[in-house]
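Chemist: requesting a structural model of the entry that follows:
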Amino acid sequence: MKATNVESLFGLMDEAITLLQTEVELTYIEALSETLENLSFEAKAQQVEGLPSIEAVERLNSLYKKMNLDALDKEIIRKSIQLTFIKATKEDKLQMNHQMTPDTIAYLIAYFIGEIKKDKTEKLHVSDLAAGTGNLLNIVVAHLTSRGNEVTAEAVDNDDLLISVAANSGALLGFSEKIHYTHSDSLQELLIAPSDIVVSDFPIGYYPVNERAKNYQTAFPEGNSFAHFLMFEQNVNYLKESGWGIFIVPSDIFETDKSSVLMGWLKENVHIQAFLSLPADLFHKNGMKKSIIIVQKIGEKSLQAEQVLLGEIPDLKNAQKMQSFLDIFHNWSAKMI
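Modeler: Model (predicted):
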């Protein structure tokens, strides 16, 4: 039976991934990456040095055909891929920095961008320098495209499996001509165009390459520097003057004994327009609580909002409170931006 919804498509994808995983002795995410690559290129299984077996190739091709991707809504495909990655996260015990940005947060960021960039005819270039599987960028690009904007984008990540998942997911979602994918350490010099908007769910922790970190003003004088400080600076480096950055950061980013390093740099380079705490129940550990920060790169057309929007985003499941919050953001952006 052919796939018709998220549940049936995920079931077929999971069966294909598990079969490939067993046949070729791969981790789940490795098999997911190869499955998406097969689906992106003529939906046919590839055999290398006799693996997978002829019988497995035939079974995989049958599963691919049943997936019926050409006839399915792109959102069904995106959500099904998301479910397979969530399974990979659990089965392969992926590190925190490799986990996918949740839909709820990604859609919220897409809404913020829509309120900030009100012109639906404007050509926009968007980038994510810690793209991971591409879920955040895919949702932002889809949102802006659906309302009429002509959108191009850059996705960069230093993990080969994650950027492969992102690129092949993008191909299945019809974004091959919109999004350019780069496998690179984002803190190296990048051959990408400056963006109107940058979004990112920053990796948290220490950056191990001190020789490269010393090129950044947010680096520490001694020892390893915070990756999220360096990523903040690098994202702004690839913003056009007066462009906008919307980032997911640790809620305590301005409360550590090293925060003065970041604050000093921010004051010289961006206007902080909003800092909004995400609901605590989105995170397993209180120490991992995160917030969304909205900044504008200083330029001729930039303007510091008279009132920086500070506060907490309510429980995303509470429709009434969320609508009230969205109204507050809409009114604030109309007056301040």
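
Chemist: all contacts plus neighbour counts: C-alpha atoms, from now on.
Modeler: Will do.

Chemist: is it true that residue 129 touches residue 156?
Modeler: Yes. At 4.6 Å, residue 129 counts as touching residue 156 under the criterion of C-alpha atoms under 8 Å.

Chemist: mind listing the shared neighbours of those two?
Modeler: residue 186 (C-alpha atoms under 8 Å, 6 or more residues apart in numbering).

Chemist: show me where the stretch 151-300 of the chain has its strands.
Modeler: 179-183, 195-201, 206-207, 225-226, 239-250, 270-277, 290-297 (DSSP state E, counting those that start in this stretch).

Chemist: what is the first one packed up against?
Modeler: When contacts are defined as 3 or more C-alpha pairs under 8 Å, 6 or more residues apart in numbering; DSSP states H and E, strand 179-183 packs onto strand 150-157, helix 160-172.

Chemist: out of these, which comes closest to residue 290?
Modeler: Using C-alpha to C-alpha as the measure, strand 150-157 is the one of the helices and strands packed on strand 179-183 that comes nearest residue 290, at 20.7 Å.

Chemist: quick one: contacts of the closest one?
Modeler: By C-alpha under 8 Å, 6+ apart, the list of residues contacting strand 150-157 reads 121-132, 134, 137, 141, 144-145, 163, 177-186, 192.

Chemist: switch the cut-off to 6 Å
Modeler: 123-132, 163, 178-184 (C-alpha atoms under 6 Å, 6 or more residues apart in numbering).

Chemist: another one to check against the first:
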Amino acid sequence: MEKFEQIFSFINEKAEKYESSGEYTFLEGVLQSLEEILDNQTQWIGHDASKEEIRKAIQIAILKGMRKNSQPNHQMTPDTLGLLVGYFVQQFFAEDIKNRQISLLDVAAGTGNLLFTVMNLLDGKTSATGVEVDELLIRLAADTAELIEQPVLLYHQDALQKLLVDPVDAVVCDLPVGYYPNEETAVEYELCAHEGMSYSHHLLIEQSINHTKEGGYLFFLIPANLFESEQSKDLHKYLKKNAWIQAVIQLPENLFASKAHEKSLLILQKQSTAARAPREVLLAKVPNMSNKEALSLFFEKVQMWKENK
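Modeler: Take a look at the predicted model:
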């Protein structure tokens, strides 16, 4: 049995005990199990495990809990997408990470899976801030961060309220899609809808750009039809004024349950006097991940674009 499977079994067994008591859901049981480990109330078997093995084990336990009592805001970014985002962060910051740590922000951190996947990939080269409104999810994120020893500052709040976060080098975010109910807050944003409710994913893009350093990059997992919605004209106008689109990467259909759930990766750069827009936007489609040859051609295309941008 692989190490991460041993750790998963360990957490799973404890979470099931909590669930069978009738006082906790399985997901709450996972949280209780992690707290037990951190409080040294139990013999932790993960001392010799890598950060990635621990992250994967916790992620599988959390996924099991989410499937058991599915709530729309309890979604997790699949590892494949997290690793792809991490690859692009690595590409865009290749020079920076030779000499310094880069700061990351996720304004919809959830359980932290996307953030931690990227941080583990660039281990030792990042520090991060995560914001999450759901208490259970952010507590799971906090415990995971502690167990994998990644430097993350977490805020339990609505990310569209005032954020006490210094501008960062990069934003990574799997944007939650929907309408934003708090109109008093929405009117503070340029992307507030002229009539009806505003899209929370549009407002989160604006909030993210506000908290990015000039010349910094933003990596968003977006609905594939983001630029086709009724409010997309305003989004186009806003982006033209504040950011340069670097890349729009279509993701493989087989990663999503249905066409309606399909996503793309949007990479932006916050405008800066010290930088310029790319000569051309990288438009590419990630092939099926099991097709090694096509995948290697895709990465070659990215490298060629990077050298000529």
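
Chemist: superposed, what's their TM-score?
Modeler: Once superposed, chain against chain, the TM-score is 0.96 (TM-score structural alignment, normalised by the length of the second structure); 307 aligned residues with a C-alpha RMSD of 1.4 Å.

Chemist: rewinding a little: out of the helices and strands packed on strand 179-183 of the first structure, which comes closest to residue 104 of the first structure?
Modeler: helix 160-172 (18.6 Å).

Chemist: what's the matching range in the second structure for that closest one?
Modeler: Aligned using TM-score structural alignment, helix 160-172 of the first structure spans residues 135-147 in the second structure.

Chemist: mean deviation (superposed) between the matching stretch and the first structure, please.
Modeler: Stretch 135-147 of the second structure, aligned to the first structure and superposed, deviates on average by 0.5 Å (mean C-alpha distance after the TM-score superposition for the first structure).

Chemist: list the buried residues in that stretch.
Modeler: 136, 137, 138, 139, 140, 141, 142, 143, 144, 145, 147 (16 or more other C-alpha atoms under 10 Å).

Chemist: cool, stretch 278-294 of the first structure as well?
Modeler: 278, 280, 282, 288, 289, 290, 291, 292, 293, 294.

Chemist: in JSON lines, list those residues along with distance to residue 19 of the first structure.
Modeler: Shown next, in JSON lines, are those (distance: C-alpha to C-alpha, whole Å):
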{"residue": "278", "distance to residue 19 of the first structure": "38"}
{"residue": "280", "distance to residue 19 of the first structure": "38"}
{"residue": "282", "distance to residue 19 of the first structure": "33"}
{"residue": "288", "distance to residue 19 of the first structure": "35"}
{"residue": "289", "distance to residue 19 of the first structure": "37"}
{"residue": "290", "distance to residue 19 of the first structure": "37"}
{"residue": "291", "distance to residue 19 of the first structure": "39"}
{"residue": "292", "distance to residue 19 of the first structure": "39"}
{"residue": "293", "distance to residue 19 of the first structure": "42"}
{"residue": "294", "distance to residue 19 of the first structure": "44"}
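
Chemist: and the helices and strands packed on strand 179-183 of the first structure: which comes nearest residue 63 of the first structure?
Modeler: helix 160-172 (16.0 Å).

Chemist: export the helices and strands packed on strand 179-183 of the first structure as a markdown table, with columns for distance to residue 261 of the first structure.
Modeler: Formatted as a markdown table, those follow (distance: least, C-alpha to C-alpha, whole Å):
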| stretch | distance to residue 261 of the first structure |
| --- | --- |
| strand 150-157 | 25 |
| helix 160-172 | 31 |
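
Chemist: quick one, which of these gets closest to residue 3 of the first structure.
Modeler: Short answer: helix 160-172, nearest of these by C-alpha to C-alpha, at 15.1 Å.

Chemist: got the angle between that closest one and strand 150-157?
Modeler: With axes from the mean of the first three to the mean of the last three C-alpha atoms, to 10 degrees as the basis, helix 160-172 of the first structure and strand 150-157 are set at 160 degrees to each other.

Chemist: wait, a helix at residue 55 of the second structure?
Modeler: Yes. Per DSSP: H, G, I helix; E, B strand; the rest coil, residue 55 of the second structure lies within a helix segment.

Chemist: that one -> the first structure?
Modeler: Aligned partner of residue 55 of the second structure by TM-score structural alignment: residue 78.

Chemist: for that match, give its distance to residue 297 of the first structure.
Modeler: Noted for residue 78 of the first structure: a distance of 32 Å to residue 297 of the first structure, by C-alpha to C-alpha, to the nearest Å.

Chemist: give me the more crowded residue out of those two.
Modeler: residue 297 (25 against 18; other C-alpha atoms under 10 Å).

Chemist: and that one, what pairs with it in the second structure?
Modeler: Checking TM-score structural alignment: residue 297 of the first structure goes with residue 270.

Chemist: what is the burial count for the nearest residue in space to its match that is not next to it in sequence?
Modeler: With sequence-adjacent residues excluded and distances taken as C-alpha to C-alpha, 6 or more residues apart in numbering, residue 270 of the second structure is closest to residue 243, at 4.4 Å. Residues lying near residue 243 of the second structure (other C-alpha under 10 Å) number 21.

Chemist: now residue 210 of the second structure
Modeler: Neighbours of residue 210 of the second structure (other C-alpha under 10 Å): 16.

Chemist: what residue in the first structure is paired with it?
Modeler: Match for residue 210 of the second structure (TM-score structural alignment): residue 237.

Chemist: quick one: the nearest residue to residue 152 of the second structure once chain neighbours are set aside from residue 104 of the second structure, how far?
Modeler: Among residues not flanking residue 152 of the second structure along the chain, residue 128 sits closest, at 4.7 Å (C-alpha to C-alpha, 6+ apart). Note on residue 128 of the second structure: its distance to residue 104 of the second structure, by C-alpha to C-alpha, is 4 Å.
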